[in-house]
Each structure stands twice: as structure tokens, then as C-alpha cells.
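Chemist: only geometry, no sequence info:
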């Protein structure tokens, strides 16, 4: 493999691994704010115990997230020097804003969040928790703004020529509110809420099935279920808004997402399928004219297809973009179905009697993570062959001094280190989950039939 392919694989690997943790931090932070808020309002110590427990897990995800994120900044300089020079003015301002408005807020309150439980009042600790959560939210703002500028550049001009060209900001707020940033940010935020909420539901569904921490787990599961239900429904709206923006600003990407080739024809919407780029055929289940309807409100409207673009100016891996996009959508609809089904059982008062559903939620923790990952894959691969859409090609963004062997070596090294970090994360997470909240409850050793009858009748 050449340097370009290896560098893309390396960056995709490091970003994908890093992106496991920030969404969890954001999602857990929101639920922790709710738990502490309920404690302040009701004075029920159960909410404080839940907040203490999830703070420990939050600290684990936050720490590994920070450690894995640093590597990407070095990769900009080592593997993507031309790209770094081109976007330096844009990224420099966005990352500086992240440091000032996000990381300073987050790190400033983090110590109080982790170590202030018995040293400050509950109200002050709640403010600290809120500050850390808002800091993580603001951090996502500036990262998404920087990435969205690559997708839909705005508020800039280009100075210099050839390989010395670079983009400079002419309007900071136009850069911040570029055509895709708001829609993509809301989509990322909600994906993070789902990741954190499904982790909480998974852990407490496990406790309920094992007869542990029953009172706390019922409260935590309900809190996370409310957040997840609202978020999953909202994700449907933000996803549509984001796709509508792609249709206007990056029509080649949208065409790849749906395998639409006709230069200007009616576009079908596929529920699932397989794209043959050679024959330009899609084999699968479709809604005729569905994409035309979603974009224009008319089943017979035309949509720009891939054949309207030169082959060198459109995504090369059409089937991969198609599969990643549709997997994200399928998981999103599954999350809506799961949360609504659980909400129905809650309304009926039988939620915690549905042991089969609790088992589903134990394993459903992986679904938001997969959706977040494949959503980013679809967005980034769909932007190709551009690293800055319409301005700088990925093939031109590489460092000229880096060889394929050097990238191979660093990729192998990163893979080993990140694998060890992931094993450490899983080990520590499992250890904290097995310990559980400090509520004094022990594993219920009564016969299963008696346990179910007494617990769920209470």
C-alpha cells in the first residue's frame, strides 16, 4: 500500500478508537447532571449514590479520551503536513477556542467533580458537574466546527499558490456557522447522549437481572430511558436535516450514500442493498422515488447522481459509503423501537418484569457506538477525494518526507498500544461495574421465583 492509503488507515484507526470515549463522556455527563439535580430537589440519597458511581466511570472514559486524542494532533504534522499548512489558520482558531471555552471549563471543574463530594456542598458539586458536562459539550462544538469547515468551507480566502496555498479566515463567525456545522453538531451531540444513556441502561439492566442494587437500578434505568427516548426521536429529525444539507452542499456524497448514478433522475431510497459500481446497479429493497420525496417532497423530482461528476471528483468506494450510511440509519431506527417499547412497558407498569427486554438492553450498549462510528465513516469517505471539499485533494495533503515503511511502523505501534489501552479500559470498567454503587446492597441470594415476586411487586 502507498503512503496515502496507509496514512488514511492510520488516521481512521486513531480517530475511531478515540471516538469511543468523548461521546460516552458527554452522554454520561448529561445523566449525571440529571441525577444530581434530582438529588438536590428530592433529597433522596439514592440519586447521590448513582451520581457518585457514574462519576467514577466518567473519570475513566474522560482520562482515556484525553490520552488517545493527543495522538491525532501529532499525526497532522507527521503525515499531513500540506494539509496542516492549508488549514492551519482555520484549525488554529477553532482549537484555540476549544482550549479557552471548553477545556478550561472542563478541567477547572473536574477536580471538584471527582474529589469534592465530602468537601463542598451538594449545590456547589452540582455546579461543578454541570460545568464539566458543558465543557465537554463545548469541546465537541469546536471539533465539529473544524471538521464541518472541511465539508462546507465558508468565511475564508486562499492566499499563496500551488503547494504553498493556505486558507485564511476572513469572517470568524461565517467559519463557525458554515453551512453544515449546526446540523452536524446537533447530530453528534444526540449521538453522544444515546451512547451514554445506553451504557447506563445496559449496566443497570444487568444489575436488575442479577438481583443487585434493585432500587437504584430502577431509578437509573428510568432516567437514562427518558434521555434515550427523547434523543433517539430527535436524532431522526437531525439526521434528516443533515442529509438535506448534504443534498445541497455535497450532492456527490448524497448520491453515494444512496447509490444513485443517474445524472439527473428520480432517486429511490434503499432500506438496504448492495452497490455494484461497475454496472452502476443497486440490489436491495427500495422505496421508489423515496429519496426524491425526502429531499423535494415529490416522488417524481430529480436528484443529481454520481454520473454528473467526473470520476476523479466523486467518492471511489461507493458501496462502502452506502453500507456505512444505511447501517447508521438501521441502528437509529432500532434504537427508536427499543426505547419506545420500553417506554410502553413503563407506562403499563411492567417494564422491569420484561426480563427478555432487559437482556436486550444489556447488549444494546454497542449499538450507539457502532452508529457513531459508521456515521463518521460515511461522512468522511463520502467527502473523498477531497480533504477540504472542492479545495484540497487528499492525495495533495500528505507530508512529502514520510515513507510507507514509516507509516507501517507507526500504525503497528499504535495498534499495539491502543489495543492494550482498550483491554485496560474494559478491565477497569468491568471492575467498577462488578463493584457497583456504594449503597450497601448485596447480591440477592433468595430463590429466583421469590425474588421476582417480591421485587417486581414492590
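Modeler: Done, it's in. None of the values given here were measured: they were computed from a predicted structure.
Chemist: From now on I want contacts and neighbour counts done on CA atoms only, so please keep to that.
Modeler: OK.
Chemist: And residue 101, how close does it get to residue 193?
Modeler: 21 Å (C-alpha to C-alpha, to the nearest Å).
Chemist: Which of the two has more residues huddled nearby?
Modeler: residue 193 (26 against 16; other C-alpha atoms under 10 Å).
Chemist: ok now do that one, which residues does it touch?
Modeler: When contacts are counted by C-alpha atoms under 8 Å, 6 or more residues apart in numbering, residue 193 touches 23, 24, 26, 27, 28, 30, 227, 228, 231.
Chemist: Not counting its neighbours along the chain, what's nearest the last one?
Modeler: If you skip the residues right next to it in sequence, residue 231 has residue 190 as its closest partner in space, 5.7 Å away by C-alpha to C-alpha, 6 or more residues apart in numbering.
Chemist: Now do the buried residues in the helix or strand that contains residue 455.
Modeler: When elements are defined using DSSP states H and E, residue 455 is found to belong to helix 448-457. Using 16 or more other C-alpha atoms under 10 Å as the test for burial, helix 448-457 gives residue 452.
Chemist: do stretch 287-303 as well
Modeler: 289, 290, 291, 292, 293, 295, 299, 300, 301, 302, 303.
Chemist: can you tell me which helix in this protein is longest?
Modeler: If you go by DSSP state H, the chain has its longest helix at helix 214-249.
Chemist: residues making contact with the helix or strand following that one?
Modeler: Next along the chain after helix 214-249, taking DSSP H and E as the criterion, comes helix 251-258. With contact meaning C-alpha under 8 Å, 6+ apart, helix 251-258 is reached by 243, 246-247, 261, 268-270, 304-306, 309, 314-315, 318-319, 321-323, 325-326, 378-379, 382-383.
Chemist: Which of the residues you listed fall within helices?
Modeler: With helices taken from DSSP H, the overlap with the contacts of helix 251-258 comprises 243, 246-247, 318-319, 321-323, 325-326, 378-379, 382-383.
Chemist: got these as TSV, with distance to residue 427 and neighbour count columns?
Modeler: Shown next, in TSV, are the ones in helices among the contacts of helix 251-258 (distance: C-alpha to C-alpha, whole Å; neighbours: other C-alpha atoms under 10 Å):
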residue	distance to residue 427	neighbour count
243	38	21
246	40	20
247	43	17
318	38	25
319	36	20
321	34	29
322	35	26
323	32	22
325	32	24
326	32	22
378	31	24
379	32	18
382	36	28
383	37	26
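Chemist: take a look at this one as well, against the first:
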């Protein structure tokens, strides 16, 4: 494999792995703050215990997210130095803002929240929980603003061979970012919701034939998760529709690749399912099951819009950006070769459908669990906990598939040209990689993958341990009902790890 391929594999592995922790942290942090708010307002011990239990799982996941996230920014300089030099004047600003939020605001208020249970007034302590949760959303906003600039460069001019930022406001209010943020946050809530439903359902079922003083905790958690999951899926549908319309304007090749749309259509049909080899750019061996005119509606809000196909777009891209890569030794086997403007069609086509399908299934399982446990019922069959626990992975897969589609759908560009933007503010992925040997990249790829595998084992072990321990495993020795008399030093230590 060439350096470019290895570098892309390394970035893909570490980024997808890191993003398994991010949405759970974002969604769970807000839900835990909401649970604590309910406790402070009502004094109900159920909400106190919910805060304790889910808060412990949040902390474990957040710690792993921090460890794996640090690698991401280092990779820009390690494997993508040419890219870093090209976009540094623009990309550095939102990343610096994210760093300040993540490492100062988040860490400060999280520390106060962990060790402030027996030291801070209830409302001050609650404010720390909200400050931490809102900081995680702000951190995500700045990361998404940086990523959205790569998808749709704005607020920059081309000076001395690279983009120079002219307006940080334009970067932060990029139309792509303003739609990506609610979509990503909704996806995070979907992950947290499925986590609540799965774990709570398992605890309900495990003690279905006996008495369980914490049953109200699990019922409330299940209800919260099911309704949050349903609302999240609705928000995902609306924000996803807006993203599709922006994609039609900003990245028409990505839209065509998402549909394996080889030839221009007017009106354009939406492909529900394809049979055959979608990698065939001529569509000779592909049969699709379509909804007439739906793609035109998703692209432009009507039933008549023309959607350009891959074959027409390739010619347009060749006219604008060239037909061959530069004859440069740093490009390896790609030097002087024709540029392939077509993304990996199987990945983009099926990735889009996995994202939508698994997201819908996750919401459906949550509502099914809510229905099956209505009126105090607890299903006797073993399939109930297996279904809900298994469904925890659905939004994780949907989120990962969505990001893989987003990033691989823009290939061969690492910075996608803005159709209405400044000439020159774009970059091929092949020209962004560092001048490294394959041995050097193999070394870092194997090392990081090994470390991440070990961290995965640690995270699964810790989460499984605390999930099995239930509420009893996170309460102080006295049991705890949330009253002031139970908020001793042991309570704070129960949160430390």
C-alpha cells in the first residue's frame, strides 16, 4: 500500500474509534444534567440515583474520549503536513477555540462536578453540570465548523498559494456548519437514548420476578431514553433534509454517489435499494428500486429539478480541476496519473442507507420497549433484553456510517472547492499527505491501532462493570437518597475513579 492509502486508513480508524465516545458523551452529559435538575427541583431520590448511575458511565466514557481524541490533532502534523500548511491559517482558529473550551471549560466544571457533591451548594453544583454539558456542545460546534470549512470553504482568500482567513464569523456561520451541528447533536442524543433504553431494559428484566427498590430508576430512564430517541430521529430527518439540499448545491458529486446516479435525470428518482455492483460507474449491472421524483424533492424541494449524474459531473470536474495529477514524485504511483473524481460508490451508496436505516431502527426499538413496559409490565421473554441491549449499537453504527459517507463522499478532495467561492481554495487528498515512507506510516498505524484496541477492552470492561453493579455500585455506603445527610465525603469518592 502507498503512503496515501495507509495515512487514510490510519486517520479513518482512529477518527471513527474516537467518534464512538464523542456522541455518547455529548448526549449523556445533557441528559445527566437534566436528571440532576429534576432532583434539585423535586427532591425525588429517584432522580438523584439516576444522576449517580448514569453520571458514572458518563465519566468513564468521557475519560476514554479525551485519551483517544488527543491523537486526532497530532495526526494533522504527523501524516498530513502538506494539508496542515495549506489550511493552517483558517483551520487553526476553530481548533484553538475548541481546545480552549475542551481543556479549560469542560475540564474545570467537570472537576467541580465530580468533587463538589459534598462541598458545593446544590444549585451551584447543578450549574457545574450544565456548564460541562453545554461546553461539550460548544466543543463539538467548533470541530464541526472546522470540518465544514473543508466541505465548503468560506471566509478566506487565496494568498501566496494558500487560503488566508478573512472572516472568522463567516467560518463559524458557514451554512454547512449551521446544518451539520444540529444533525450531529441529534445523532448524539440518539446514541445516549439507545444506551439508556438498553441498560434500563436489562435491569428491569433481570429483577422482573422479585422486588427491586430501584425499579423507578430504570422505568424513568427507559421512558426518557425512548422519547429522546424518537425526538432525535425526527430532528435528524429534518436536519438531514437540509443537508441534502446543501449537498446538491455544494457537492453534487457526493449526492450522485450517494444514489449511484450514473446518468443525469429530470425528475430524479430516489433509490431505496440497489441490486448489482454499484461500483460500476456505468450502471450496466445495477438494478435499483426507486421512488419517482423523490431525489428531486430532496435536492431542491420540488418534483422537477434536474439532478446531474456521475458521467456528466466527471467531465465538468475535469474541465475545472484538470484531468491528471501533477508529475510529482511525492505523489507516488499517482504521479501523472488520471484523476478519479468518482468517490467509492459502494461506501457512499450503502453508507447513506446504513445511516438512515439503523437510525430508524434504533428509534423504533426505543418506542417498542416503551410500549412493552407500559403500565408496569415487564416482558418475560429473553428476547426483550437481547433486543434492547443489541440495539445500543444501532445509533453508533449509524453515526459512524454517516461520517464515513461525509468524508469519503468528498474524495478526491480533502478541501472541497466551493462552487461560488474563491478560486484556488481546494486541495486534492493525494497532495495533502506528508513526505513519509510506508514503513513509518505502518509503524504508527500498527502502534495506534494496538493502543486503541487495548483502550477498547478497558472501556468495555469498565462500562460493563458499572452497568452490572447498578445503582448500588455508585451510591455511598449509607445507600443514599439524595438528602443532605447522605452527601458526605464517601459520596464524592464514589464518583472519583
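Modeler: Yep, that arrived. Worth saying up front: this structure is predicted, and the values here are computed from it rather than measured.
Chemist: still on that earlier bit, return the closest of the buried residues of stretch 287-303 of structure 1 with respect to residue 48 of structure 1.
Modeler: Checking the buried residues of stretch 287-303 of structure 1 against residue 48 of structure 1 by C-alpha to C-alpha gives residue 295 as the nearest, at 46.7 Å.
Chemist: neighbours of the aligned partner of residue 469 of structure 2 in structure 1, just the number please.
Modeler: In structure 1, the residue paired with residue 469 of structure 2 is residue 435, using TM-score structural alignment. Using other C-alpha under 10 Å, residue 435 of structure 1 is surrounded by 10 other residues.
Chemist: what does residue 348 of structure 1 give?
Modeler: 9.
Chemist: for residue 126 of structure 1, same thing?
Modeler: Residue 126 of structure 1, neighbours per other C-alpha under 10 Å, totals 24.
Chemist: ok, it touching residue 35?
Modeler: No: counting by C-alpha atoms under 8 Å, residue 126 of structure 1 sits too far from residue 35 to count as a contact (9.5 Å).
Chemist: Generate a PyMOL selection restricted to the buried entries among the contacts of residue 193 of structure 1.
Modeler: Buried subset of those, written as a PyMOL selection, criterion 16+ other C-alpha under 10 Å:
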select buried, resi 23+24+26+27+28+30+227+228+231
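Chemist: Can you lay out the contacts of residue 193 of structure 1 as CSV showing distance to residue 427 of structure 1?
Modeler: Shown next, in CSV, are these (distance: C-alpha to C-alpha, whole Å):
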residue, distance to residue 427 of structure 1
23, 20
24, 17
26, 22
27, 21
28, 19
30, 24
227, 27
228, 26
231, 29
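Chemist: For the contacts of residue 193 of structure 1, which ones persist in structure 2?
Modeler: For the contacts of residue 193 of structure 1, the aligned pairs still in contact in structure 2 (both residues aligned by TM-score structural alignment, their matches' C-alpha atoms under 8 Å) are 23, 24, 26, 27, 28, 227, 228, 231.
Chemist: ok, of those residues, which one's closest to residue 105 of structure 1?
Modeler: residue 26 (14.0 Å).
Chemist: list the contacts for that closest one?
Modeler: 133, 136, 137, 189, 192, 193, 196.
Chemist: The fourth one -> structure 2?
Modeler: When structure 2 is aligned by TM-score structural alignment, residue 189 of structure 1 is paired with residue 185.
Chemist: how much does the helix or strand encompassing its match stray from structure 1?
Modeler: Using DSSP H and E, residue 185 of structure 2 sits within helix 175-206. Aligned to structure 1 and superposed, helix 175-206 of structure 2 gives a mean residue distance of 0.9 Å (mean C-alpha distance after the TM-score superposition for structure 1).
Chemist: What of stretch 50-62 of structure 2?
Modeler: In the superposition against structure 1, stretch 50-62 of structure 2 averages 1.1 Å from its aligned positions (mean C-alpha distance after the TM-score superposition for structure 1).
Chemist: Can you check which part of structure 1 that stretch sits on?
Modeler: Taking TM-score structural alignment, stretch 50-62 of structure 2 hits residues 50-62 over in structure 1.
Chemist: how far does that stretch sit from the chain's center?
Modeler: Distance of stretch 50-62 of structure 1 from its chain centroid, counting by C-alpha atoms, centre = their mean, to the nearest Å, is 19 Å.
Chemist: Name the residues of it that come out as buried.
Modeler: Buried-residue list, stretch 50-62 of structure 1, by 16+ other C-alpha under 10 Å: 50, 51, 52, 53, 54, 55, 56, 57, 58, 60, 61, 62.
Chemist: and the residues you listed as JSON lines, adding distance to residue 425 of structure 1 and secondary structure?
Modeler: Listed next are the buried residues of stretch 50-62 of structure 1 as JSON lines, based on distance: C-alpha to C-alpha, whole Å; DSSP: H, G, I helix; E, B strand; the rest coil:
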{"residue": "50", "distance to residue 425 of structure 1": "21", "secondary structure": "helix"}
{"residue": "51", "distance to residue 425 of structure 1": "20", "secondary structure": "helix"}
{"residue": "52", "distance to residue 425 of structure 1": "19", "secondary structure": "helix"}
{"residue": "53", "distance to residue 425 of structure 1": "16", "secondary structure": "helix"}
{"residue": "54", "distance to residue 425 of structure 1": "15", "secondary structure": "helix"}
{"residue": "55", "distance to residue 425 of structure 1": "15", "secondary structure": "helix"}
{"residue": "56", "distance to residue 425 of structure 1": "13", "secondary structure": "helix"}
{"residue": "57", "distance to residue 425 of structure 1": "10", "secondary structure": "helix"}
{"residue": "58", "distance to residue 425 of structure 1": "12", "secondary structure": "helix"}
{"residue": "60", "distance to residue 425 of structure 1": "8", "secondary structure": "helix"}
{"residue": "61", "distance to residue 425 of structure 1": "8", "secondary structure": "helix"}
{"residue": "62", "distance to residue 425 of structure 1": "11", "secondary structure": "helix"}
